[in-house]
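Enquirer: I would like the atomic coordinates for the input below:
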Amino acid sequence: MGELPQQALDQLFFSARSYNGYLDKPVPQATLERIWELMKMGPTSANILPARIIWCTSDAAKQKLAACASAQNQPKILSAPVTVIIGMDLDFPETVPELFPHNPGAKDWFADPVARETAAFRNSSLQGGYFILAARAVGLDTGPMSGFDNQAVDAAFFAGTAIRSNFISTLGHGDPASIFPRLPRPGFDRFNTIV
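Expert: Predicted coordinates:
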């Protein structure tokens, strides 16, 4: 495989932006399912796939989520066609025998609660990155954010489970009027070391 054409690189990276507002265009469920089909293919440690996704598409769900967010983020959540909660399942080891079957002892790698939480956070964050790229690949835009009360989100959406929220992101067809000018990105020599 060779490098992707520039148009694809632009769509995924160079021209892609984080949006604060969206056009009034719906996002069908089939597109949400397509995003999942793409993002699930990204690598995670031992294929653990700890991310659990809540796709907030109804006004009621978005209002419930907005109530857990900062004042600055509430209008973004309410106006987006979809807002996504990327969660991490601390019970992910239960699916390891199915998802990593060639090593029967792999579930035991995550017996320690600290190691399990570290793996869940790291790998659900990776999957969140794959979500952003998958959304861009299917022609949509995102607005990933912190600025919310994790405990409130967990109580509102994950009560009674071992799932904890990682971050949230809006999703839809971005409104070009809602983005800021492109911010600086340092060159290779500034933040990288080859040894």
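Enquirer: Going by C-alpha atoms from here, please, whenever you check contacts or count neighbours.
Expert: Will do.
Enquirer: The protein: helices as residue ranges?
Expert: Listed in chain order, the helices of the chain (DSSP state H) span residues 6-9, 29-39, 59-66, 74-79, 96-99, 113-137, 150-157, 188-191.
Enquirer: Quick test: name the residue nearest the centre of this structure.
Expert: G128 (2.7 Å; Cα atoms, centre = their mean).
Enquirer: another one to check against the first:
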Amino acid sequence: MSEKLAKEALEQLFTKARTHNGWREEEVPDALLREAVDIAKWAPTSANSSPMRVLFLRSRQAKQRLAPALMPGNLEKTMAAPAVAIVAYDLNFYEHLPRLYPATDARAWFVGNEALIAETAFRNGTLQGAYLLLALRAMGLDCGPMSGFDKAMVDAEFFPEGTVKSNFLINIGYGDATKVYPRGPRFAFEEIARIL
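Expert: Here you go, the predicted model:
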């Protein structure tokens, strides 16, 4: 049986973690990005589908390719981030199921069912993106997840083959606490949950 995480770990992952908009000029080691992906990949997806694909933009040139697709309010903070993850999902994920889920012929569930492919890829790719965000925080990194970009432009620029689709972005680095917005309120348990 697992034990409850220490308060400090829960604070780092959830209660004291913030969405960052400004960054200290401190490089993010590639090793931490790799470790975060290697941790996040173990979290559950349906039939171990694992559709998430991630492109980390590190160089100024790579981020400049992203710039035209960003909403104006997201441009400066994204260009300043030491790393930017394009979290995407692969619509061909099911082709890997014979290796990832050998217990049954799960690939057959998806062949020719475009609606199920799209729904499964998006849902599980989104789950994996959230796992990645928590893994990045677990590495001691700050994150600024966001929408606010033109997905079609990003897909054309970075995933021109057409089977990988962008979902959301995560700016990654060591945050500048002076640029964090005041903490927004959250719902009480009773407003969003019930125990039956």
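Enquirer: Can you calculate the TM-score here?
Expert: Overlay of the two chains. TM-score (TM-score structural alignment, normalised by the length of structure 1): 0.97; 194 aligned residues with a Cα RMSD of 0.8 Å.
Enquirer: what's the mean deviation for the longest strand belonging to structure 1 versus structure 2?
Expert: Determined from DSSP state E, the single longest strand within structure 1 is strand 163-172. Compared with structure 2 after fitting, strand 163-172 of structure 1 has a mean deviation of 0.5 Å; criterion: mean Cα distance after the TM-score superposition for structure 1.
Enquirer: How far off centre is that strand?
Expert: With Cα atoms, centre = their mean, to the nearest Å as the basis, strand 163-172 of structure 1 stands 6 Å off its chain's centre.
Enquirer: Touching that strand from outside, list them.
Expert: Here strand 163-172 of structure 1 makes contact (Cα atoms under 8 Å, 6 or more residues apart in numbering) with 22-23, 25-27, 52, 76-77, 80-91, 121, 124-125, 135, 140-146, 150, 153-154, 158.
Enquirer: Adding distance to P181 of structure 1, write the helices of structure 1 out as JSON lines.
Expert: Below are the helices of structure 1 laid out as JSON lines (distance: least, Cα to Cα, whole Å):
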{"stretch": "helix 6-9", "distance to P181 of structure 1": "19"}
{"stretch": "helix 29-39", "distance to P181 of structure 1": "27"}
{"stretch": "helix 59-66", "distance to P181 of structure 1": "26"}
{"stretch": "helix 74-79", "distance to P181 of structure 1": "18"}
{"stretch": "helix 96-99", "distance to P181 of structure 1": "42"}
{"stretch": "helix 113-137", "distance to P181 of structure 1": "19"}
{"stretch": "helix 150-157", "distance to P181 of structure 1": "29"}
{"stretch": "helix 188-191", "distance to P181 of structure 1": "21"}
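Enquirer: To S18 of structure 1, which of those lies closest?
Expert: Taking Cα to Cα, helix 113-137 is the member of the helices of structure 1 nearest to S18 of structure 1, at 9.6 Å.
Enquirer: That closest one vs structure 2, average offset?
Expert: With structure 2 overlaid, helix 113-137 of structure 1 shows a mean distance of 0.4 Å (mean Cα distance after the TM-score superposition for structure 1).
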